[in-house]
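Participant: Whatever this is, show me its structure:
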Amino acid sequence: MAVDADGSRPAAAGGARAGVTPGPVRAFVAVQLDEAVRTALGVQLERLRLAAPRVAWVPAQNLHLTLRFLGGVEADTLPRVTRALEALAGEARPFELAVGGLGAFPTAARARVVWAGLSGGGEAVRALAGRVEAALAPVGFEPEARPFSPHVTLGRVRAPRPDPRLEAALADGAGLDFGRVRVDTVWLMRSDLGAAGARYSAIAAVPLAGR
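Facilitator: Okay, the predicted model is just below:
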């Protein structure tokens, strides 16, 4: 993730990027994690990497909770997305999330996506994701077919197959607490894919202003 010097927040997007092809912007709406939570998850990432080195693990600085993946968005649509987020943010109140536990989709025994879950604040983040979904529908984004399942993606399994070491590592982390996050901003992010992986930068930061 492109971040400020202290690593705490995404950098603002702006201007042309060297090596970035003009065209649709790969975008998503997200909640950012506190640096302390990222650090705690980074410790687990190192442990998991030793257990399952073939998994494509996410760099700790890139960790976030996706509210809605938008895919390729035309540049002239992004201001409409931002305005839609600003409208919903005026009615949405800040809240806290507790990040805790490790797991995998669909199961630890057949892992495709390895994640950190939530031990608190799940209802609030589901409600926020629902607001995002409703706000973006008039902009042209169809509702997701699958129910929203809040999580922080830690890694993706390139070739899913039974992996007892990964399964054991996830079981060992099932009850871990990674800290709390105050959610007071919704972030519209862009993802630029390159040889070194994804680079994330912020298009807009929209404060939650509801009372």
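Participant: okay, CA-based contacts and neighbour counts for the rest of this
Facilitator: Noted.
Participant: Please work out which residues outside stretch 32-43 touch it.
Facilitator: 7-9, 59-61, 63-65, 99, 178-183, 186-187 (CA atoms under 8 Å, 6 or more residues apart in numbering).
Participant: which among those end up buried?
Facilitator: Burial by neighbour count, judged by 16 or more other CA atoms under 10 Å, picks out 8-9, 59-61, 63-65, 99, 178-181, 183, 186-187 from the contacts of stretch 32-43.
Participant: Which of the residues you listed fall within strands?
Facilitator: If you go by DSSP state E, the buried ones among the contacts of stretch 32-43 have 64-65, 99, 178-181, 183, 186-187 in strands.
Participant: What is the subsequent helix or strand relative to the helix or strand where L50 lies?
Facilitator: With elements taken from DSSP states H and E, the one containing L50 is helix 35-51. Sequence order places strand 56-57 as the next helix or strand after helix 35-51, per DSSP H and E.
Participant: separation between G155 and E91?
Facilitator: Computed as CA to CA, to the nearest Å, the G155 to E91 distance reads 33 Å.
Participant: In terms of packing, which of the two has more residues around it?
Facilitator: Using other CA atoms under 10 Å as the criterion, G155 and E91 rank with G155 on top: 22 against 12.
Participant: structure for this one too, so we can compare:
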Amino acid sequence: MDKRLFIAANISEQTRSLIRAIQSDLHFMKNDIRFVSPQNIHLTLKFLGDVPVKQISQIVTKIESSISSFQNFTYICDGTGVFPNPNRPRVLWLGITDGSENLKKLSELLNIALNNMPVQQEDKEYRSHITLGRAKGFKESRLKLNEFLNYQFEKIANPVTELVLFESILRPKGAIYTPLHRFKLK
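Facilitator: Just a heads-up that it's a prediction; the model follows:
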């Protein structure tokens, strides 16, 4: 039996409130965007994919070892954007400024630690962001996308004191994320 897993940093309640406000302000985009439920919002560091249950304890040990000396830090949410580009938006995100290098370093440490494990390997460079929603297609106007890209808000600090190994169970009404293990930073 396999479990679909990922490793993430949680977000602050202030950031979660901001995301609710953004989604509320952009409710007119609901036909074009499938917004992520605010309680499911997180900052992914590594997607592991479908992992055999018998391997999870070994993965936990490798993660603990790889980040054991990593210090707590803070990242800043600032700005909005899309992947892959504004002409073909698929993912709408909240940007990360200060602290993004620490997030990238954590992602690299996790990739190295889990390199020989039965997990999905990344083929692209890590880019710090918080996914807000996925585009179904902007059928009407580019003005909707521009309103999102120009959305203004105050920068928000998010302390990172732990990482979380989550199980993701996909359901027709949306994914359910269950924390399996927490990894404290120093």
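Participant: ok, of the ones in strands among the buried ones among the contacts of stretch 32-43 of the first structure, which one's closest to A51 of the first structure?
Facilitator: Taking CA to CA as the measure, A51 of the first structure lies nearest F178 of these, at 19.5 Å.
Participant: Spit out the contact partners of that closest one.
Facilitator: 37, 40-41, 98-101.
Participant: Of those residues, keep whichever come out buried.
Facilitator: Buried members of the contacts of F178 of the first structure, scored by 16+ other CA under 10 Å, are 37, 41, 98-101.
Participant: The first structure: which residue goes with K136 of the second structure?
Facilitator: Here K136 of the second structure is matched to R158 in the first structure, going by TM-score structural alignment.
Participant: Now render the ones in strands among the buried ones among the contacts of stretch 32-43 of the first structure as a markdown table, adding distance to D172 of the first structure.
Facilitator: Output for those, formatted as a markdown table (distance: CA to CA, whole Å):
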| residue | distance to D172 of the first structure |
| --- | --- |
| H64 | 22 |
| L65 | 22 |
| V99 | 16 |
| F178 | 14 |
| G179 | 17 |
| R180 | 20 |
| V181 | 23 |
| V183 | 28 |
| V186 | 32 |
| W187 | 32 |
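Participant: thinking again about what came up before, which single one of the buried ones among the contacts of F178 of the first structure is nearest to L50 of the first structure?
Facilitator: For these, the residue nearest L50 of the first structure by CA to CA is L41; the value is 14.4 Å.
Participant: For the second structure, which segments count as helices?
Facilitator: Along the second structure, counting by DSSP state H, helices occupy 13-25, 56-67, 100-113, 142-149.
Participant: With the first structure overlaid, report how far the last one is off on average.
Facilitator: Per the superposition on the first structure, helix 142-149 of the second structure and its aligned residues are separated by 2.1 Å on average (mean CA distance after the TM-score superposition for the first structure).
Participant: try the third one
Facilitator: Relative to the first structure, and after both are superposed, helix 100-113 of the second structure has an average distance of 0.8 Å to its aligned residues, where the measure is mean CA distance after the TM-score superposition for the first structure.
Participant: tell me, that helix lands on which residues of the first structure?
Facilitator: On the first structure, the counterpart of helix 100-113 of the second structure by TM-score structural alignment is residues 122-135.
Participant: Show residues contacting the matching stretch.
Facilitator: By CA under 8 Å, 6+ apart, the residues outside stretch 122-135 of the first structure that reach it are 67-68, 84-85, 87-88, 92, 95, 97, 143, 148-150.
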